[in-house]
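# Sequence first, predicted coordinates after that:
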Amino acid sequence: MRRFIYLICLCLLAIASNAQTKVIERSAKKLPEWMNTAVDDYLIVSVTANSLAEAQAKVMDEITERIIRAVASNVTVEQKSVLSEVNVNGSIDSKDDFSRVSKIRSANLPFLKGISSAKIADIYWQKVQDKATKREHYDYSAKYPFSKAEQRALVAQFEALDAEKVTQYKALEEKINEIEAVEEIKNALTELEALQGYFFDEVRLNQVKGLKERYRQLYDALSVTGTFLEEGKFQCQLLLDGNPVRVSSVPKVTSNCAAQIAVRPSEGRFVITYDAIDCLPEEENFLHIQFRIAGKRLEHKAYIREAGGAEGSSFSVVPEGKLIFTADSVLKADRKIFNIHIRLTLNNRGGTPFGLKALEFRMPELSAPIVFDDIDAVYSTKGILQVKALAEGAFTVLETKKSAFSFVQGAMTLVNPQSGAVERVKISLPYVTNWE
């Protein structure tokens, strides 16, 4: 309807300006019949340009826009029209409408690829000169086939594609809490990048961007842990938020004393064998384990005690990996967070039962330390275990920015039930939060 009104206005303007302009060249002697009427199963498009080449380009732009409107305005997405028009004081907000059309044009939609100048059924143009200024321009019109049947087919194709993309997004949204291998993070980011190139409405586009950021943050939640299986054999693996995950890349392992180091994958873990013959009891002996994932280094030190006796027979509880801090709610405007859930990974290397009496954490962005007294918890598991704590109340976040090299400093007070000895172990670990 708007196109028909445009043609009427064009004709009226042509009559009004006839005295001021003259046609100096035309593509045909007679004006085609389709120029002044609506033609079933065709689009009639008219433009004005300074050259024929410019006119041809503008005509194809106009045809593309007309087809987008014809298809997209009939497609609903989550109960809302993709190309819904916004009424402002009884009129159409053309700026908002144009923005939506532009986004759909930039999306990788199959039906746009079929639009071609080769399909134009007929054209008519005339070169017009202004009598007063002698300036010239071209009035250019085209007849392009676009039937109702084709429109219905394109709408169905568009709806099927959109439903497929929504299903793909929802699957990735559910998968983020069920990651079993590090490579799944990279694959998900690749899929989300493609979805970002498809979604043209702000709501779903922002959802995709948000999910991409959540997947990227998974790399920050990776940590390395492990345990000694026997003399000369250490087993390590990757953790994601404290849960084991597989990784295809083999870690690089070095040592300040051990020799003949070899690394072998084993059911999602890595078994490291070594010879500790040159490790001295009076020195701090260790294996340095390093993964390279998504351009980041993940490192872990496994301390060798074999030079001074079997490591498994000693009392040794070591904090490892990353500390996870999750607030129940965040008020960014007031820089307030509420109820901090804390997850700490410990490695009970010797397997000796121990008691956890107290914990203390000092974070760069909190003005006061988080302290837990009189915990009185007993653990008997050998190897990796998770300690969870809840710091209730409101906390103020300082302006300090957390960098990639920020660590939580603190300590834990342990009790050896067998001897009654109390030991204070320092904590210095990287960490992640949900309020950045």
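Nice, I can see it.
# use CA for all of it now, contacts and neighbours both
Noted.
# which ones are touching Tyr138?
With contacts taken as CA atoms under 8 Å, 6 or more residues apart in numbering, Tyr138 has the following neighbours: 48-52, 55, 125-128.
# Go again with 10 Å.
By CA atoms under 10 Å, 6 or more residues apart in numbering, the contact set of Tyr138 is 23, 25-26, 47-52, 54-55, 125-129.
# Which ChimeraX command selects the buried ones in these?
Selecting only the buried members of the contacts of Tyr138 in ChimeraX, with burial defined as 16 or more other CA atoms under 10 Å, works like this:
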select :26,47,48,49,52,55,125,126,127,128,129
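# Among the contacts of Tyr138, which ones are in helices?
52, 54-55 (DSSP state H).
# let's bring in a second model and compare:
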Amino acid sequence: MKRLLTLLLLLAVALPASAQKEKVVERSAKKAPAWLGISCPDYFTVSATAPTLDQAQKQCLTDIRQHIITSIASNITSEEKLYQEQTARNGVVSLLNSYASEVGTTGASMPYLCDISLSRALGVYWERRFVKQEKSYYYIYHVQYPFTDADRSAAIAAFRALDNEHLERLEQLEEQFETFTDLSFLDQTAAALNPLIDYFFDTDRRNRAVNLQQRCRQACGEVAIVPDSASLGCYCYHLALHGRRVTSDRQPRLESDYATNLRVVPLDGGYALLYDEAGIEGEENFITMTYTFGGRRLQHRVVFDPTEGKLAVRPFGTVEIDALGPGADSVATWRISVPLRSNNDTRFEVRHVDIRVPEFGAAAQGSLAGYAFEGKGVHTLRFTASVPQVTPARRSVLLNGTLRIVGADGRQTDVRFNLPYRLNFTNR
């Protein structure tokens, strides 16, 4: 009995002593407000302690932000849970943490997160306390902050809108990947996917974005050069990816010990490699063409036979066209000059010509008589043709055509060519 009385006396002495360990030395109001530690549908409260008043205020602002983030995330998670009935509890918690993290990341553009300030608080109360045992001071800061159900719904809607924007962008890029024709899409899309990969916090969408980026990078190494036609001085080709014709504004690197004046120009959705041959008989004469897409090299060798030019007369250089008209019948007159190079001393004639200009969708053709030339060297074929007046349909720097050459022995040869041209309009 005496021991019990002694214990009670000790407790009676200890409790007042414990209560006196901290002392309020300063406060913002004479009496603590009734809302301390209470939350309701229209507001919530947060409290923070820190060595200085400024630090306690900043911590409260951080806690307010986190409270709103968690509120938004928990509401979204509760909706997601309806679709994930078999998700384990730790999976739901993980989803909540992911949403909370992402709400915080995207919160810079959400009004309920970027406008947080003490000026919006419904109430503020603080105390400065002295800890006798440690002989130190600290502040405790309390904030009553408004956040109604309407505010919560608006914040959730803002987050979902941002989330949907990212998802729609991913779906757009996935769809465009199947139909694009410009190879610049690959580099641009791989770069555009980086912020989406950083944003997506769920495994499914993140994996989709990562997979699409990998497909873009892989596709850079799967581009092919497909030959279309070839003649001495001109090699026509196009680029293809997975069987689909594609284009690129990148110029390939051209190298050759057997050709000069190397250049690539656009032609009918493809390209033409033009060159002046300087080949050596008995050797493999070639041009190396190298593209680089997304760090991947695409190399192609163009082989040509320099003896091809010695077996026939062939057009070369630039075709000059003077367009006159049109007349009353909407037909224009074209005066056409085609440079020819002959590699032998014999006589030859040009009996038929067919020249097509893709840019105008026009053709100049017809039989010729009396167009005879003789001797090795350069000659010029000049003739006039009537062409329906048309407006340019597409940009092209090359025309294509066929000349029928008749040699001194009567043998006929059709010479096909692709050459640059210059079109001069008069009296338009």
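Done, it's in. Computed from a predicted structure; not experimentally measured.
# if we can go back for a sec, which one of the contacts of Tyr138 of structure 1 sits closest to Val166 of structure 1?
Val47 (37.3 Å; CA to CA).
# ok so, going back, from the ones in helices among the contacts of Tyr138 of structure 1, pick the one nearest Ile289 of structure 1.
Using CA to CA, Glu54 comes nearest to Ile289 of structure 1 of those, at 62.8 Å.
# For the closest one, give its distance to Ala142 of structure 1.
Look at Glu54 of structure 1 and Ala142 of structure 1: by CA to CA, to the nearest Å, they are 14 Å apart.
# Over to Gln290 of structure 1?
Following CA to CA, the distance that separates Gln290 of structure 1 from Ala142 of structure 1 is 65 Å.
# Give me the more crowded residue out of those two.
Neighbours of Gln290 of structure 1 and Ala142, each counted by other CA atoms under 10 Å, are more numerous for Ala142; the result is 24 against 17.
# Tell me how far the residue lying closest to the more buried one once chain neighbours are set aside lies from Glu191 of structure 1.
The spatial neighbour of Ala142 of structure 1 that comes closest, neighbours along the chain excluded (CA to CA, 6 or more residues apart in numbering), is Ile123 at 4.4 Å. Taking CA to CA as the criterion, Ile123 of structure 1 is separated from Glu191 of structure 1 by 42 Å.
# These two: which is more packed in?
Ile123 (19 against 14).
# Contact partners for that one?
Ile123 of structure 1 is in contact with 27-28, 32, 34-35, 44-46, 56, 140-144, counting by CA under 10 Å, 6+ apart.
# Swap in 7 Å and give it another go.
Listed by CA atoms under 7 Å, 6 or more residues apart in numbering, the contact set of Ile123 of structure 1 reads 141-143.
# again, but for Tyr275 of structure 2
The contact partners of Tyr275 of structure 2, by CA under 7 Å, 6+ apart, come to 233-234, 259-263.
# thinking again about what came up before, nearest to Gly308 of structure 1 among the ones in helices among the contacts of Tyr138 of structure 1?
Nearest member of those to Gly308 of structure 1, counting by CA to CA, is Glu54, at 84.4 Å.
# ok, that closest one to Asp139 of structure 1 distance?
If you go by CA to CA, the gap between Glu54 of structure 1 and Asp139 of structure 1 works out to 11 Å.
# can you check Glu184 of structure 1 too?
Remark: distance between Glu184 of structure 1 and Asp139 of structure 1 (CA to CA) = 55 Å.
# Over to Phe234 of structure 1?
Phe234 of structure 1 sits 80 Å away from Asp139 of structure 1 when distances are taken as CA to CA.
# now swap in Lys165 of structure 1 and tell me
Lys165 of structure 1 sits 41 Å away from Asp139 of structure 1, taking CA to CA as the criterion.
# which of those two has more neighbours?
Neighbour tally, Lys165 of structure 1 and Asp139, criterion other CA under 10 Å: the higher count belongs to Asp139, 19 against 16.
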